[in-house]
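Student: Next input, structure requested:
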Amino acid sequence: MLASTLIALLVGCEEGSRGAGADGENAAAGKSRVPAHSEKATVPPLPIEKYLLDTGQELQLMKASKVLITHCMAKFGFDYVGPSFNTTENLSENGTNRARRYGVADVKTAKEHGYHLPGVKDGNPEASAPRMSDAEIRVFIGDADPNSGVRSGDRSNGKVIPKGGCSGEAMRKITTDTPHDLASEINKESQAKSLSDPEVVAVFAAWSSCMKGNGYSYTSPTGISEAVTNPGPERTEIATAVADVECKKKTNLISVWHGVESRIQNQMIGQKEEALGSEKRHMQAALKIASQVLEETS
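Tutor: This next block holds a predicted model:
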């Protein structure tokens, strides 16, 4: 779990490949990320959350990895800067992204921001990451990226590039587990399964009927925000978002959907409890190492 998580965080920060994920479909995609918005969740916790890294833990791993990468890159003559990881986030949030897992859920947020994410530019780590030169990227990523052209044993400035580059070396020092992400898979798959559950299908139909009564034609609340392309909330978008939230409340959609998904997650967790427990132990061990790395450099 942690190996794949660190790859996503370290490489994602440098390549700017992480998306904001504005609704339930994207929020449950199982992608490790530090959220770039400050919206707080009003939805109760989901069962899988006890096996997922929260934002504060992700930041701890990234900061420790950055320290190790900086030391490694310096050996090759590069002054690695990397992202600053400044954030104003609720550090207890995690990959379930409950604030938007079931779409916009709060009337106040809908009235102020429509389907847009509040403070989306605040504390965005990739915005503060300087672009690296091609030579630096070769050492940073090594043979982990086939497009880098780096092969095992290749050198830079007379030194052998580590397997997976300096980012790979940092990852191995923090965690030695195999790249598996069972918790995130459950996080993603549970929502996909919930969409075909009779209770969810029925509450979507009730929500759709409510929206139709307000002059909107949508079969389900999923994907509405993806159609929003304007840089900021507009009057029509805000009106739609407010109607969306009001219909969710009227039909009890979020409570029903959350209940169904919680049941599905509990079933999936029960089938994989031993493997999930192993992932969690690796996660705790990695966090301990990360803490030690940061203490040594403080």
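
Student: Could you use CA atoms for every contact and neighbour count after this?
Tutor: Will do.

Student: what about stretch 267-279, distance to the chain center?
Tutor: 21 Å (Cα atoms, centre = their mean, to the nearest Å).

Student: buried residues in that stretch?
Tutor: For stretch 267-279, a neighbour-count test (16 or more other Cα atoms under 10 Å) marks 268-269, 276, 279 as buried.

Student: do the same with stretch 40-49
Tutor: 40-41, 43, 46, 48-49.

Student: Just the residues contacting stretch 43-60, thanks.
Tutor: The contact list for stretch 43-60, computed with Cα atoms under 8 Å, 6 or more residues apart in numbering, reads 33-35, 85, 89-96, 98-99, 183-184, 186-187, 254, 258, 262, 265-266, 269, 276-277, 279-280, 283, 287, 290-291.

Student: Which residue comes closest to residue 217 once chain neighbours are left out?
Tutor: In space, and not counting its chain neighbours, residue 217 is closest to residue 211: 6.7 Å by Cα to Cα, 6 or more residues apart in numbering.

Student: Can you classify the one you found as helix, strand or coil?
Tutor: Under DSSP: H, G, I helix; E, B strand; the rest coil, residue 211 falls in the helix class.

Student: count of residues packed around it?
Tutor: By other Cα atoms under 10 Å, 23 other residues sit near residue 211.

Student: can you check residue 243 too?
Tutor: Residue 243: 22 surrounding residues under other Cα under 10 Å.

Student: And it, which helix or strand is it part of?
Tutor: helix 235-251 (DSSP states H and E).

Student: need the next SSE after that helix, C-terminal direction.
Tutor: helix 253-271.

Student: what helices or strands is that following helix leaning on?
Tutor: Here helix 253-271 touches helix 182-194, helix 198-213, going by 3 or more Cα pairs under 8 Å, 6 or more residues apart in numbering; DSSP states H and E.

Student: run the last query once more with 6 Å
Tutor: In this structure, helix 253-271 makes packing contacts with helix 182-194, judged by 3 or more Cα pairs under 6 Å, 6 or more residues apart in numbering; DSSP states H and E.

Student: what helices or strands is the helix it packs on leaning on?
Tutor: helix 253-271.

Student: One more, please, to line up against the first structure:
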Amino acid sequence: MRRPAVFAVSGIILLTACSSENSPQKHETIKSGEINSAGTPWSEKSHLPIEEFLLSSEDAYKISNAKNMAIEDCMHAKGEESFKMPAAVKLPTLLERRYGLSNLAEAEKYGYAFPEGTPAPSPGPLTSRQKALLGDRGKPGGCYVIGSSKVTGRADKATATSPHADKIQSESWRKSFVDSRVQSKFEEWSQCMKSKGVPYKTTMDQPEKNVPMEIQKRIASDAVVCGLSTGILDEWLHVESEIQEKMIKGDISALAKERGEIQAQIKNADKVYKLHNIR
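Tutor: Below you'll find the model as predicted:
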């Protein structure tokens, strides 16, 4: 069966089969030695300079999880031994989908949708006594504030953030997107996609939500293959890294101060983990 052709009409992606069969052909198997879905995803092997100053996905999870443990310890000490906080959630890494899709295994399985993790069991509704002991987030005295402060350092302090680093990572993406080197790679990537019947211009393009999932999976897989084969992911990373390095030099004092706050909370989280015999 011939591969279906793709047409964009008024912003909607339409696919028409080129044979008498109605279902689209699945993404072709990639030969051994070429791009495949095995191995470490590109986004997990690559890093941007600004990540040194941001709260990473792993550290954000650790801080959130440690706060939950400390809050539960407080509640257990007050007689609520069955009390459980909602499970901490691990956020995506900075580079995950930053330049479009890059994980072939996920693209083949989920298309453009985000993988769904196993939902954590709900701790259930709180009793009136638990609500009273937990207290309000903004008021001292309750277990929420007592437990959180074990990690944040003070009762009135929230989880550390990096506003200067966040601003840099946002501005550097916008500047890198319009850089001539990245635009040149977009052209290569677009030609690769056109050869597969998909008229996309940049790696940030994606199907409308009403496009059937099987077709979305095929387009997503093509997008990853073209992204890796044309080298646009590495080139975009290189360009944005250059931009970030210059921006970091101009704001290093503020960035270092913010990073110090993050490291202090990570150290406190490690102390809570140690109390629970977690490494």
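
Student: TM-score of the superposed pair?
Tutor: Here the superposed chains carry a TM-score of 0.66, computed using TM-score structural alignment, normalised by the length of structure 2; 230 aligned residues with a Cα RMSD of 3.6 Å.

Student: that older thread, how much does the helix holding residue 243 of structure 1 stray from structure 2?
Tutor: Aligned to structure 2 and superposed, helix 235-251 of structure 1 gives a mean residue distance of 2.2 Å (mean Cα distance after the TM-score superposition for structure 1).

Student: now that helix, how far from the centre of its chain.
Tutor: 26 Å.

Student: got the angle for that helix vs helix 253-271?
Tutor: Per axes from the mean of the first three to the mean of the last three Cα atoms, to 10 degrees, the angle that helix 235-251 of structure 1 makes with helix 253-271 is 70 degrees.

Student: Show me the strands in structure 1, by range?
Tutor: Using DSSP state E, the strands of structure 1 run over 155-156, 159-160.

Student: Deepest in the core, which of these is it.
Tutor: Most buried of the strands of structure 1 by mean neighbour count (mean count of other Cα atoms under 10 Å) is strand 155-156; its value is a mean of 16.

Student: which part of structure 2 lines up with that strand?
Tutor: No residues of structure 2 are matched to strand 155-156 of structure 1 when aligned by TM-score structural alignment.

Student: Can I get the strands of structure 1 in TSV including distance to residue 110 of structure 1?
Tutor: TSV is the format used below for the strands of structure 1 (distance: least, Cα to Cα, whole Å):
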stretch	distance to residue 110 of structure 1
strand 155-156	52
strand 159-160	53
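
Student: excluding its backbone neighbours, what's nearest residue 196 of structure 2?
Tutor: In space, and not counting its chain neighbours, residue 196 of structure 2 is closest to residue 222: 7.4 Å by Cα to Cα, 6+ apart.

Student: Map that neighbour across to structure 1 for me.
Tutor: Match for residue 222 of structure 2 (TM-score structural alignment): residue 243.

Student: now swap in residue 246 of structure 2 and tell me
Tutor: Counting by TM-score structural alignment, residue 246 of structure 2 corresponds to residue 267 in structure 1.

Student: Next one: that match from residue 27 of structure 1, what distance?
Tutor: Applying Cα to Cα, to the nearest Å, the value for residue 267 of structure 1 to residue 27 of structure 1 is 21 Å.

Student: do residue 255 of structure 1 as well
Tutor: Counting by Cα to Cα, the gap from residue 255 of structure 1 to residue 27 of structure 1 is 17 Å.

Student: Between the two, point out the one with more neighbours.
Tutor: Per other Cα under 10 Å, whichever of residue 255 of structure 1 and residue 27 has more neighbours is residue 27, with 24 against 15.

Student: I'd say the more buried one and residue 101 touch.
Tutor: Yes. Using Cα atoms under 6 Å, residue 27 of structure 1 makes contact with residue 101 at a distance of 5.4 Å.

Student: what about stretch 226-237 of structure 2, how long is it end to end?
Tutor: In stretch 226-237 of structure 2, first residue to last residue: 16 Å (Cα to Cα).

Student: sorry, back to before: please list the outside residues in contact with the helix holding residue 243 of structure 1.
Tutor: Residues outside helix 235-251 of structure 1 that contact it (Cα atoms under 6 Å, 6 or more residues apart in numbering) are 105, 107, 110-111, 114, 207, 210.

Student: got the buried residues for that helix?
Tutor: By neighbour count on 16+ other Cα under 10 Å, the buried set for helix 235-251 of structure 1 is 237-238, 240-249, 251.

Student: Please convert those residues to a markdown table, extending it with distance to residue 77 of structure 1.
Tutor: Below are the buried residues of helix 235-251 of structure 1 laid out as a markdown table (distance: Cα to Cα, whole Å):
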| residue | distance to residue 77 of structure 1 |
| --- | --- |
| 237 | 51 |
| 238 | 52 |
| 240 | 54 |
| 241 | 52 |
| 242 | 55 |
| 243 | 57 |
| 244 | 55 |
| 245 | 54 |
| 246 | 58 |
| 247 | 59 |
| 248 | 56 |
| 249 | 58 |
| 251 | 61 |
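
Student: mind checking what residue 193 of structure 2 lines up with in structure 1?
Tutor: That one, residue 193 of structure 2, aligns with residue 211 by TM-score structural alignment.

Student: Can you find the partner of residue 50 of structure 2 in structure 1?
Tutor: By TM-score structural alignment, residue 50 of structure 2 lines up with residue 48.

Student: how close does that match get to residue 239 of structure 1?
Tutor: Counting by Cα to Cα, the gap from residue 48 of structure 1 to residue 239 of structure 1 is 34 Å.

Student: go on, residue 64 of structure 1?
Tutor: 44 Å.

Student: Same question for residue 98 of structure 1.
Tutor: For residue 98 of structure 1 relative to residue 239 of structure 1 (Cα to Cα), the value is 22 Å.

Student: ok, now residue 169 of structure 1?
Tutor: 50 Å.

Student: what's near enough to touch the aligned partner of residue 67 of structure 1 in structure 2?
Tutor: For residue 67 of structure 1, the aligned residue in structure 2 is residue 69 (criterion: TM-score structural alignment). Listed by Cα under 6 Å, 6+ apart, the contact set of residue 69 of structure 2 is empty.
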